[in-house]
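Asker: sequence below, structure please.
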Amino acid sequence: MAATSASAPTAGVRQGVGVSPGSAYGPVVRVAAPVQPPQNEAVAEDTAAASEAAIASFMFVAEDLEARSAQADATARDVLKATAMIARDRALHRAVTKHLGEGNGPATSINLAIDEFAAKFEALGGYFAERVTDLRDIGSRAIARVLGLPAPGVPSFSVPSIIVAEDLAPAETATLDRSLVLGIVTRAGGRTSHTAILAAQMGIPAVVQLAGATEIPAGTPISLDGDTGEVVVSPDPEAVASQRLRRERRAAALAEVSGPGRTQDGHPIALLANIGGAEDAELAGAEDLEGVGLFRTEFVFLSAAHAPTLEEQTEVYRRVFTPFDGRRVVVRTLDAGADKPLAFADLGEEENPALGRRGLRLSQALPELLETQLQALAAAARLTGADVRVMAPMVATVAEARWFAERVRANGLPKPGVMIEVPAAALRASQVLAEVEFGSLGTNDLAQYTMAADRMEGELSELLDPWQPGVLDVIAAAANGAKQAGKPLGVCGESAGDPLLALVLVGLGVSSLSMATSKIRGVRLALKTHTMEHCERLAAAALAAESPAGAREAVRAAATPELVALL
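Answerer: Presented below is the predicted three-dimensional model:
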């Protein structure tokens, strides 16, 4: 369904994109717009002094973010630290000095530098495009600092409310008071934005890409559904009562489900967590789940000035594996490239980084990076009792799968696998998976490449809807190939955490689902209320649809009333 236009009336139903499950009702607390430089700002009389003050403002922002990170949980801590690194970037500081020298005022120079870097980040795509909101928040805070104004952000409030903003930067999302924040609604953002990731990790219902969100007056009561993306402005009392009852029933039902993932007739479907670091691992290790389906190792590399040593990596991986004694941990090797450039692995600029030498292609160009990582993973596996499995990102051909598997096994790691996120690999899955022990569908990138739509382009959010029948066709082809090869195929993309879509994926033939830990109970409940045969019927209904909305509605109509009543 298309988003409601910004000219829609104040009251009524609006449609956004649900990114964190659950529902909420409460008054709106609006986040103020970012601080902007004054119009016609006076030129700095002392350029050197102005440059020093501007750089000092960035350093103040970095220190503030680092202080916040010390009080945040694992996922938020990593995000805040990464954002602080951007504020300390000397290239950004030099850009401000350049604009000061061109006759601009301090705040204007900061703004121009931020615009310049935002354009570069957007051009790079991928990881850096996802950081544009963070970059602009840094700029707004630095501008406020040089102007002597209060830092932008969520205003103080004491009544449980729903936060509404243009977008939320990690510094805001990561430090929200969960006892007061009932939900989050943003006009911008995306399915893989920091708002989405952190909200899901924190268990806060959230909707992004809601047109006209920032026009809803402060104090207006609204309800939101983080599963469907529906937001109702000034809902009637009966609708509010119905939503509250459904929320209470859902909480009670989720509290009753536990243990390994199983369909109603006992078909095993492993339920796993997506993690990004040691702190995430320690938190996930204490949860009722069967292991890790995606351990992103980029954080080990992205913050390093030099290639991390064998010893440094071994210690990090040991910390990640330790909480999962006897359980699986699926590790994705370094997924970097021009879209996530590393100082020690720069292959030069590329016209289209998303389609360039990234993931396994970077490892093939610089095999010593992969070799050290595999040695460290093997050493850490020997030190712990985790069932370590290692997969490569961006695999497209049989030859690439074979090249990777040979190196994984040569380092004493018996379970190599591949990410299926390139349509070519999905379509040739029977041959690609014959070279390895398992595959994992990265549905975020798979949707991007299948639909020829940049995953960071908000205006294309419908094309990137994981319910797109065309994407489901590609997943079905991969699952059929995995069956022919006799190899397990999981999902570690966003699709896995949607209870209804999880049933479709299981019906298509996947054997494991990996997601944010806050979504596992909902998926476990969905599986326990459906047989495998029922899942297969739901998959057929989704594949027969002509649109993502049609696919979802067809599955919702055919799912068990027991589950639908709780969604």
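Asker: could you use CA atoms for every contact and neighbour count after this?
Answerer: Fine.
Asker: residue 33 belongs to a strand, doesn't it?
Answerer: No. Residue 33 is assigned coil when assessed by DSSP: H, G, I helix; E, B strand; the rest coil, not a strand.
Asker: which stretches of the stretch 351-500 of the chain form strands?
Answerer: For the stretch 351-500 of the chain, strands defined by DSSP state E, counting those that start in this stretch occupy the ranges 387-392, 416-420, 438-441, 489-491.
Asker: to check against the first, give me the structure of this:
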Amino acid sequence: MNVSGTGIGSGIAIGRVVRMPEPLPEPVDRPSTMSPDAERARATAALAAVAAELRRRGAQAGGTAAEVLEAQAMFAEDPMLEADLGERVAAGKTAERAVHEAYAAYRAQLLALGGYMAERATDVDDVSQRVVAELLGQPAPGVPDPGYPFILVARDLAPADTATLDLDQVLALVTIGGGPTSHTAILARDKAIVAMVAAEGASVLQDGDEIIVDAENDLLVTAPSREQLADAEARRVARAARLDAPLTPGALSDGTPVPLLANLGSADAATAALAAGAEGVGLFRTEFLFLEAATAPTVAEQQAEYTRLLQAFNGKKVVVRVLDAGADKPLAFLDAGDHEDNPALGLRGIRALRAHEQILRDQLSALAAADAETDADLWVMAPMVATVEEAEYFTSLAHEAGIRVAGVMVEVPSAALLADRILPTTDFASIGTNDLTQYTLAADRLLGSVAALQSPWNPAVLRLIAEVGQAGRALGKPVGICGEAAADPLLAVVLVGLGATTLSMSPAAIADVRASLLRFDAEQAAALAAVALAANSPAQSHDAARAFAAAIR
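Answerer: Prediction:
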């Protein structure tokens, strides 16, 4: 029996299943024999211990994991949760039961909000389990250690566990739930773990079952035959050889350059990205400077961080996205005070920045000052641009602030359809395939229940990308890809065939993409793109591209 899911990356693994242990049982609801003050003190100490442990794990893992675990630690320090806990212990609950009930209520609120907030429910569950374990003096829930390499199968996996997986023991990761942009998927991609999420059929797997995890083909092969095992092993060895190949600039087989850039969330990841072969940065997310702040950071504070990033990439291209916040990523100093029933369609990205223009002006000033101090090739772009007028507004403001190269992100279908009118008003475009897919298919990219619709192989998405690529070629304007679609080795070739001039991705994906590009020349890439565009569904598009690629090997 084969099981379908959503593969993360293009790896393949062979091994035996070890299932994640079941969570701790629900604490018994019984009256406390201690005073409310004593129970509150126990809860406060346990919360502090869990927050400290999460931060320790984050510091140990570094990179994206540190950011994710810092966000999770904040769930253990949420003042609203502490107030809820206080009320429950005051009513006679034990600390264990109060923690369980408070976090369960918080979880329900997140699920009701949907989208990005609903995806954080797993993080809340994990913090609750860790605090209860701390109170009971038991080991925190975690990854089993059977004493041999294995494939971990879990309902879902907490960020703290994904971030600190022993990659010498865990051959691959399979989750029954989750989605392609859950924290599990983000960290698996960042750490180059062979992984598959939203694999509902994996619930029948038992400890000891031998399986193949084929992330490239979104497939789990259960009870594999001898021939299937031999083929999988050959592919695994070939991929390992590609990953060990010398670092060279991205290019097609005929020498057409396709720079391979990195998506980064902080300057701390620069060294690892360069080591992985990144030729620059195609998407630098600046949100890390803002998300934990009660007020917007000063120009000087921002300038220091941007300078650190640009110095790490002296002589190389660095594309910075100005603050992408609002709606599902609320900030206190951007809060308009209006409730949004559908935040994905609300005041976010460039819309939120226009409503608080001084924040945008300060950020542009800080970037221009950092650029003047370094030798990197700085490009700056605005998120969620939907109209020609928004493109004109941002480009004009950026140039006025001293930014030499200013562009826009294409994440909304209207921007793709108007690319031939938007690109004349700005210096470049960068396509964010994650959001473009979400808005094209009307399917929340952070919701596991519609994960099957979250495929950039969808012909409608590819057609929109082709519109932007065609406009870029006609006008001589660069068109980059900075969504995770660029990390798919075969799709990367299709994107180049559609007109992409650069590809930006998680650094762990660069080696696979570089090897894939070298198999095709420009004419073949264009033909591959035409084959993918002619299909009627994502699966047909992917299958047709695979068959075409196999025929010209």
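Asker: need the counterpart of residue 399 of structure 2 in structure 1.
Answerer: Here residue 399 of structure 2 is matched to residue 409 in structure 1, going by TM-score structural alignment.
Asker: helices along the stretch 251-400 of structure 2, start to end?
Answerer: With DSSP state H, counting those that start in this stretch as the criterion, the stretch 251-400 of structure 2 has helices at 270-275, 299-312, 350-355, 357-373, 388-400.
Asker: the fourth one vs structure 1 - mean distance after superposition?
Answerer: Average distance between helix 357-373 of structure 2 and its aligned residues in structure 1, after superposition and using mean Cα distance after the TM-score superposition for structure 1, equals 1.3 Å.
Asker: which part of structure 1 matches that helix?
Answerer: Aligned using TM-score structural alignment, helix 357-373 of structure 2 spans residues 367-383 in structure 1.
Asker: buried residues of the matching stretch, list them for me.
Answerer: Residues 369-381 are the ones in stretch 367-383 of structure 1 that count as buried (16 or more other Cα atoms under 10 Å).
Asker: please convert the residues you listed to a markdown table, extending it with distance to residue 238 of structure 1.
Answerer: As requested, the buried residues of stretch 367-383 of structure 1 are exported to a markdown table (distance: Cα to Cα, whole Å):
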| residue | distance to residue 238 of structure 1 |
| --- | --- |
| 369 | 59 |
| 370 | 58 |
| 371 | 61 |
| 372 | 61 |
| 373 | 57 |
| 374 | 58 |
| 375 | 60 |
| 376 | 58 |
| 377 | 55 |
| 378 | 58 |
| 379 | 59 |
| 380 | 56 |
| 381 | 55 |
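Asker: name the residue closest to the centre of structure 2, please.
Answerer: With distances taken as Cα atoms, centre = their mean, residue 186 lies nearest the centre of structure 2, 4.3 Å away.
Asker: map that residue across to structure 1 for me.
Answerer: Under the alignment defined by TM-score structural alignment, residue 186 of structure 2 is paired with residue 197 of structure 1.
Asker: how close does that match get to residue 21 of structure 1?
Answerer: Distance, residue 197 of structure 1 to residue 21 of structure 1, by Cα to Cα, to the nearest Å: 12 Å.
Asker: let me see the contact set for the aligned partner of residue 509 of structure 2 in structure 1.
Answerer: Aligning on TM-score structural alignment places residue 509 of structure 2 opposite residue 519 in structure 1. Listed by Cα atoms under 8 Å, 6 or more residues apart in numbering, the contact set of residue 519 of structure 1 reads 21, 200, 497-498.
Asker: filter those residues down to the buried ones, PyMOL style.
Answerer: A single PyMOL command is used to select the members of the contacts of residue 519 of structure 1 judged buried by 16+ other Cα under 10 Å:
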select buried, resi 21+200+497+498
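Asker: follow-up on the earlier one: can I get the helices of the stretch 251-400 of structure 2 in TSV including distance to residue 141 of structure 2?
Answerer: Output for the helices of the stretch 251-400 of structure 2, formatted as TSV (distance: least, Cα to Cα, whole Å):
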stretch	distance to residue 141 of structure 2
helix 270-275	30
helix 299-312	36
helix 350-355	40
helix 357-373	42
helix 388-400	48
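Asker: out of these, nearest to residue 19 of structure 2?
Answerer: Smallest distance to residue 19 of structure 2 across those (Cα to Cα): 31.4 Å, for helix 270-275.
Asker: what's that closest one aligned against in structure 1?
Answerer: Counting by TM-score structural alignment, helix 270-275 of structure 2 corresponds to residues 281-286.
Asker: give me the contacts around the matching stretch.
Answerer: Stretch 281-286 of structure 1 is contacted from outside by 74, 273, 275, 291, 319-321, 323-324, 517, using Cα under 8 Å, 6+ apart.
Asker: please redo it, this time with the cut-off set to 10 Å
Answerer: For stretch 281-286 of structure 1, contacts defined as Cα atoms under 10 Å, 6 or more residues apart in numbering pick out 73-75, 272-275, 278-279, 287, 290-292, 295, 319-325, 327, 329, 516-518.
Asker: from the residues you listed, which would you call buried?
Answerer: In the contacts of stretch 281-286 of structure 1, burial by neighbour count holds for 73-75, 272-275, 278-279, 290-292, 295, 319-324, 327, 329, 516-518, counting by 16+ other Cα under 10 Å.
Asker: mind checking which of the residues you listed land in strands?
Answerer: With strands taken from DSSP state E, the overlap with those comprises 272-275, 291-292, 295, 329.
Asker: okay if I get the residues you listed as a markdown table plus distance to residue 356 of structure 1?
Answerer: Below are those laid out as a markdown table (distance: Cα to Cα, whole Å):
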| residue | distance to residue 356 of structure 1 |
| --- | --- |
| 272 | 30 |
| 273 | 29 |
| 274 | 25 |
| 275 | 25 |
| 291 | 32 |
| 292 | 28 |
| 295 | 23 |
| 329 | 28 |
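Asker: tell me the residue in structure 2 aligned with residue 92 of structure 1.
Answerer: Aligned partner of residue 92 of structure 1 by TM-score structural alignment: residue 81.
Asker: wait, isn't its match in contact with residue 107?
Answerer: No. Residue 81 of structure 2 is not in contact with residue 107 according to Cα atoms under 10 Å; the separation is 11.0 Å.
Asker: ok, these two, which is more surrounded?
Answerer: The neighbour comparison of residue 81 of structure 2 against residue 107 (other Cα atoms under 10 Å) goes to residue 107, with 20 against 17.
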